[in-house]
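>>> Starting from these lines, generate the structure:
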Amino acid sequence: MEKSLKVLLVEDNLIEIMKMKRTISLLKSKHTIHEAKNGEEALQFLEDKSNLPDIILLDLNMPKISGIEFLKILKADDDLKHIPTIILTTSSNQKDLLECYRTGMSGYVLKPLKYEDYVKKIETVLTYWSINELIKI
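Have a look, this model is predicted:
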């Protein structure tokens, strides 16, 4: 049975944030999206251990703290490292992909150009994680 997820979207691009919200609405999803516009904002959100997300959707190319730097900080924290983190990016750079897997990400999804393809990918990711047995702390 699918459950609604609490999702932390770490994304600095306002258009991408709006696209995610539109997609969630289109899918008639009951998932809750929390936004952080950069890694620093995301780390501040994660300080509240009583309100941790079920999954994190993380962009790689961000100001202040890059997605890879954020991922390293996250995976070094015993209270946070269990949170599945899915990279949602335009970067098809193999170096980025390998670095993210080495750091402990849970998935790497390329943002497609066509909106319909984007919707399908987001639906697949959210469906998978909503039926997956997530750790609740």
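>>> only C-alpha atoms for contact and neighbour calcs from this point on.
Fine.
>>> residues contacting residue 72?
residue 103 (C-alpha atoms under 8 Å, 6 or more residues apart in numbering).
>>> how would you label it: helix, strand or coil?
Secondary structure, DSSP: H, G, I helix; E, B strand; the rest coil: residue 72 is helix.
>>> any idea how far it lies from residue 19?
According to C-alpha to C-alpha, to the nearest Å, residue 72 and residue 19 sit 27 Å apart.
>>> Same question for residue 39.
Residue 39 is 20 Å from residue 19, by C-alpha to C-alpha.
>>> cool, and residue 87?
16 Å.
>>> Of the two, which one has the most company?
residue 87 (26 against 15; other C-alpha atoms under 10 Å).
>>> Secondary structure class of the more buried one, three-state.
strand.
>>> those helices in this protein, which residues are they?
Remark: helices assigned in the chain by DSSP state H are 14-26, 39-46, 67-76, 94-103, 115-131.
>>> which of the residues in the last one are buried?
Applying a neighbour-count criterion of 16 or more other C-alpha atoms under 10 Å, the buried positions in helix 115-131 are 118, 119, 121, 122, 126, 127, 129, 130.
>>> another one to check against the first:
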Amino acid sequence: MGLLSAWCPQDDEVEFSFIRASGPGGQAVNKTSSAVQLRFDVRASRLPEAVKARLLASDDQRLSREGVFVIKAQVHRSQDMNRQDALERLVAWVQAAAHVPAVRRATRPTRGSQQRRLAGKAVRSAVKAGRGRVCGGD
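Model prediction:
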């Protein structure tokens, strides 16, 4: 995550459009365009190819087939605060994809763990075998 720890998109990589917010709020919501829609084209960005590949492979529904990531921010009443919120969410998404997951190496169980597992199974089997029907020995 070294190079992208303080990544911030360039002005020409991000496109903002201001729209009317939905939900409660009365007249203020109906007449002001305080909600922000951020559009970030992953394919046209200056990100490293490995990060672009991980971003495009994600199954996030905010990512279109064309590789455009769309964020709608409408939590705040201020257009500037919604714009900042959208940028922060974009940066968090890119930084999460920049983290390279560790490669999992398969290991075999130890002999002791196998013996403990089989001993536990034998005990459980004996308990269940004792629950059978009782036959009269007369």
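>>> Give me the TM-score for this pair.
The TM-score (TM-score structural alignment, normalised by the length of the first structure) is 0.28; 59 aligned residues with a C-alpha RMSD of 4.5 Å.
>>> Now the two most distant members of the buried residues of helix 115-131 of the first structure.
118 and 130 (18.0 Å; C-alpha to C-alpha).
>>> Is it correct that residue 94 of the second structure is in contact with residue 55?
Yes. Assessed by C-alpha atoms under 8 Å, residue 94 of the second structure is found in contact with residue 55 at 7.3 Å.
>>> what about the helices of the first structure, which gets the closest to residue 6 of the first structure?
Residue 6 of the first structure lies closest to helix 115-131 among the helices of the first structure, at 9.8 Å (C-alpha to C-alpha).
>>> so what does the strand or helix carrying residue 93 of the second structure touch, helix or strand wise?
Residue 93 of the second structure is part of helix 79-98 when elements are defined by DSSP states H and E. When contacts are defined as 3 or more C-alpha pairs under 8 Å, 6 or more residues apart in numbering; DSSP states H and E, helix 79-98 of the second structure sits against strand 35-41, helix 49-57, strand 68-73.
>>> by contact count, what packs against the shortest one?
Read that as strand 68-73 of the second structure. Contacts defined by 3+ C-alpha pairs under 8 Å, 6+ apart place strand 68-73 of the second structure against strand 35-41, helix 79-98.
>>> Mean neighbour count, these: which tops it?
strand 35-41 (a mean of 21; mean count of other C-alpha atoms under 10 Å).
>>> Just want the angle from it to strand 68-73.
If you take axes from the mean of the first three to the mean of the last three C-alpha atoms, to 10 degrees, strand 35-41 of the second structure sits at 160 degrees to strand 68-73.
>>> just the angle between strand 35-41 of the second structure and helix 79-98, please?
Relative orientation of strand 35-41 of the second structure versus helix 79-98 (the same axes, to 10 degrees): 30 degrees.
>>> before we move on, the earlier item: residue 32 of the first structure: which of the helices of the first structure is closest?
helix 14-26 (8.8 Å).
>>> Indicate which one of the helices of the first structure is closest to residue 8 of the first structure.
Nearest to residue 8 of the first structure, of the helices of the first structure and by C-alpha to C-alpha, is helix 39-46 at 7.8 Å.
>>> Tell me the buried residues in that closest one?
For helix 39-46 of the first structure, a neighbour-count test (16+ other C-alpha under 10 Å) marks 39, 40, 42, 43, 45, 46 as buried.
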